[in-house]
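*Asks:* Below: sequence and its predicted model.
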Amino acid sequence: MTDQLAQQPNTPWKQLLDNGLDAVQSTYLDRYRQTREGLHYCADVVWGNLQTPAYARAMLTLVADVHGGSHDTIEEAVATRTARGALIGKDGRTSHLLLGEQALRTNIGGTDVMRSQLDYLADVMDRDGITLGVVPARAPMPCPPPTTFTVFDRMLVDIETASTLIQITDPPEIAVHVRTFELLKTVAVYGQAARNLILTERDRHPG
């Protein structure tokens, strides 16, 4: 897999954002068009492809604020980010997502945004191509707790730090992330148990 984002192993977000938030999101959309299988572990926020427009808007606004980026293209970036979700299940694409329980609790955008986002997660679980699990906060960790990462077709790994996008193409390193994902699956909950955790957190945001 090759794309604009994967040209350098470590790229500061400030550099990536020089052309605007919408340019970065467009490049990611192209990558997801190429991807057949995605493995995604998100420790403390909801994965981008399953974000509602309001949640995505709040997240991208925070990104622009931290890195001094322009807010001028946020609406275009929101539309492009949320378009990624429509690719799941098309032409055989699959996405296996593990969320840390903290991802259901981290307050992005306030009560109304969180209620809507958590409702959406509960509704989208049964869509073709999506496998959604939640790693309970008190589950015994089967591996050193990892940071958020994505594995694209087992050929590329993205790790997003506060300042830098790290990209891994070395097969042994990719294998470590795949193994980590497989271990996290052993303590995750799925189906109704995952939906119960999601809706419990939703109910903690008064309507």
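*Replies:* Received, thanks.
*Asks:* going forward, measure contacts between C-alpha atoms and count neighbours the same way
*Replies:* OK.
*Asks:* Which stretches in this protein count as strands?
*Replies:* Secondary structure of the chain, counting by DSSP state E: strands at 10-12, 37-42, 94-100, 130-135, 149-152, 156-160, 164-168.
*Asks:* Turn these into a markdown table, columns for mean neighbour count.
*Replies:* Written out in a markdown table, the entries for these read as follows (neighbours: other CA atoms under 10 Å):
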| stretch | mean neighbour count |
| --- | --- |
| strand 10-12 | 16 |
| strand 37-42 | 22 |
| strand 94-100 | 22 |
| strand 130-135 | 23 |
| strand 149-152 | 22 |
| strand 156-160 | 19 |
| strand 164-168 | 18 |
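*Asks:* Can you tell me which of these is nearest to Ile108?
*Replies:* The closest approach between Ile108 and any of the strands of the chain, judged by CA to CA, belongs to strand 37-42 at 14.3 Å.
*Asks:* can you list the residues that contact the closest one?
*Replies:* Residues external to strand 37-42 that are found in contact with it (CA atoms under 8 Å, 6 or more residues apart in numbering): 47, 93-100, 103, 147-154, 181.
*Asks:* Next: stretch 147-167.
*Replies:* When contacts are taken as CA under 8 Å, 6+ apart, the neighbours of stretch 147-167 outside the stretch itself are 1, 6, 8-14, 35-44, 168-169, 171, 174-175, 177-178.
*Asks:* So which residue is dead centre in this protein?
*Replies:* The chain has Trp47 as the residue nearest its centroid, 2.2 Å off, counting by CA atoms, centre = their mean.
*Asks:* how close does it sit to Gln117?
*Replies:* 11 Å (CA to CA, to the nearest Å).
*Asks:* Got another one to weigh against that:
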Amino acid sequence: MTLSPEQLGQSKQELAATLKELRKRAGLSGARLAARCNMSQSKISRIENGKSPASLVDVEQILRTLEAPPEVLARVTELARLANTDWQSLRALRRKGLHHKQQELAGLESSSTEFRFFLLSMITGLLSTPEYIKASLAHLDGDQSKLIARKLSRQEVLYDTSKKFTFLLSEMAVRWPLIPAPAMAMQLDRLVSVSRLPNVRFGVIPLRGLMPVAPMDTFTVYDASLVTIETTSGVLALRDSKDVAMHLEAFAAMERFALFGGEMRSLLEQWSDDFRGSAQ
């Protein structure tokens, strides 16, 4: 099945209708199916009416109970995977206004308690200085002051000690010269400062030695329920538990190559001094 924005938009209702039709063909009421799946009848009803998203685990359990043949199991499982995936194109986000995306992210940060950021090529807005944020938006037309202000205001969540953050940054993300050298030095100083917060675990992956794991994407895991993946053309959101688990595993694999604590801060301070030296 080809992944496309159109399918992502249609898949939730299609999945709900398909599961309802399969139940009826099996001659089961919603109550009987719920009992056999060890689910509540209200949950089955919400799934079949498209009011509550069915996870891949839920779908597999329902299909096993309905004794669906292998070809149906494969087709509906793929549909469930699509139904748990959202795509936001950058073009659409720009038309709507990127400051609305900041509201969405603030909502995610408000409702989540544990965050894992893997940053492959750039520093995320939560860690950025105003100058870095401004430079990251320089390719956009028009006045971006509202967007910059929203990004900076979101940084307040870092000081909420009820939340736990782990940041993993590649050396490329840290050292990519997006702004002039003196400003990059200040940006790295900002990273050192944030790394000292009690609820922040901060790791940097230096490009040295043997690293047989090659990450492909910048991604964020919210609790253990949602992954967002940033691409050149947009943002992909995955809610399927297997997709989330795969990214948690990838995150843990990259943690093994990261430096933390004093060793990490010494490296950041060295790179900061390098930027200051290159500006002289």
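*Replies:* Structure's in. What do you need? Fair warning: this is a prediction, and the values are worked out from it, not measured in the lab.
*Asks:* so where do the helices sit in the stretch 151-280 of the second structure?
*Replies:* Using DSSP state H, counting those that start in this stretch, the helices of the stretch 151-280 of the second structure run over 171-175, 181-195, 241-255, 261-278.
*Asks:* With mean neighbour count and distance to Tyr132 of the second structure added, can I get the ones you listed in JSON lines?
*Replies:* Written out in JSON lines, the entries for the helices of the stretch 151-280 of the second structure read as follows (neighbours: other CA atoms under 10 Å; distance: least, CA to CA, whole Å):
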{"stretch": "helix 171-175", "mean neighbour count": "20", "distance to Tyr132 of the second structure": "12"}
{"stretch": "helix 181-195", "mean neighbour count": "20", "distance to Tyr132 of the second structure": "7"}
{"stretch": "helix 241-255", "mean neighbour count": "17", "distance to Tyr132 of the second structure": "25"}
{"stretch": "helix 261-278", "mean neighbour count": "16", "distance to Tyr132 of the second structure": "15"}
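*Asks:* among these, which is nearest Ile205 of the second structure?
*Replies:* Closest among the helices of the stretch 151-280 of the second structure, once you apply CA to CA, is helix 171-175, at 5.7 Å.
*Asks:* and for that closest one, what span of the first structure is it aligned with?
*Replies:* Aligned by TM-score structural alignment, helix 171-175 of the second structure falls on residues 101-105 of the first structure.
*Asks:* For the matching stretch, give me every contacting residue.
*Replies:* Contacts for stretch 101-105 of the first structure (CA under 8 Å, 6+ apart): 42-46, 118, 134-137, 197-198, 201.
*Asks:* One more: stretch 156-165 of the second structure?
*Replies:* Contacts for stretch 156-165 of the second structure (CA under 8 Å, 6+ apart): 109-110, 112-117, 126, 197-201.
*Asks:* The helices of the stretch 151-280 of the second structure into CSV, with extra columns for distance to Thr228 of the second structure?
*Replies:* CSV is the format used below for these (distance: least, CA to CA, whole Å):
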stretch, distance to Thr228 of the second structure
helix 171-175, 18
helix 181-195, 22
helix 241-255, 9
helix 261-278, 26
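*Asks:* Ala135 of the second structure: which of those is closest?
*Replies:* Among those, helix 181-195 comes nearest to Ala135 of the second structure, with 10.8 Å by CA to CA.
*Asks:* Quick check: which helices or strands does the closest one pack against?
*Replies:* Using 3 or more CA pairs under 8 Å, 6 or more residues apart in numbering; DSSP states H and E as the contact criterion, the secondary-structure elements in contact with helix 181-195 of the second structure are helix 130-136, strand 200-205, helix 261-278.
*Asks:* thinking again about what came up before, could I get the contacts of stretch 101-105 of the first structure as JSON lines with distance to Asp72 of the first structure?
*Replies:* JSON lines is the format used below for the contacts of stretch 101-105 of the first structure (distance: CA to CA, whole Å):
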{"residue": "Cys42", "distance to Asp72 of the first structure": "28"}
{"residue": "Ala43", "distance to Asp72 of the first structure": "29"}
{"residue": "Asp44", "distance to Asp72 of the first structure": "27"}
{"residue": "Val45", "distance to Asp72 of the first structure": "24"}
{"residue": "Val46", "distance to Asp72 of the first structure": "24"}
{"residue": "Leu118", "distance to Asp72 of the first structure": "28"}
{"residue": "Val134", "distance to Asp72 of the first structure": "35"}
{"residue": "Val135", "distance to Asp72 of the first structure": "36"}
{"residue": "Pro136", "distance to Asp72 of the first structure": "38"}
{"residue": "Ala137", "distance to Asp72 of the first structure": "38"}
{"residue": "Leu197", "distance to Asp72 of the first structure": "36"}
{"residue": "Ile198", "distance to Asp72 of the first structure": "33"}
{"residue": "Glu201", "distance to Asp72 of the first structure": "33"}
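*Asks:* just checking, what residue in the second structure corresponds to Thr61 of the first structure?
*Replies:* Using TM-score structural alignment to pair residues, one finds that Thr61 of the first structure aligns to Ala138 in the second structure.
*Asks:* what do you get for Tyr120 of the first structure?
*Replies:* Correspondence of Tyr120 of the first structure to the second structure, assessed by TM-score structural alignment: Arg190.
*Asks:* Pull the contacting residues for its match.
*Replies:* Neighbours of Arg190 of the second structure in contact, by CA under 8 Å, 6+ apart: Leu127, Ser128, Thr129.
*Asks:* nearest to Ser42 of the second structure, of the residues you listed?
*Replies:* Taking CA to CA as the measure, Leu127 is the one of the contacts of Arg190 of the second structure closest to Ser42 of the second structure, at 42.7 Å.
*Asks:* Map that closest one onto the first structure.
*Replies:* Residue correspondence to the first structure (TM-score structural alignment): Leu127 of the second structure is matched to Leu50.
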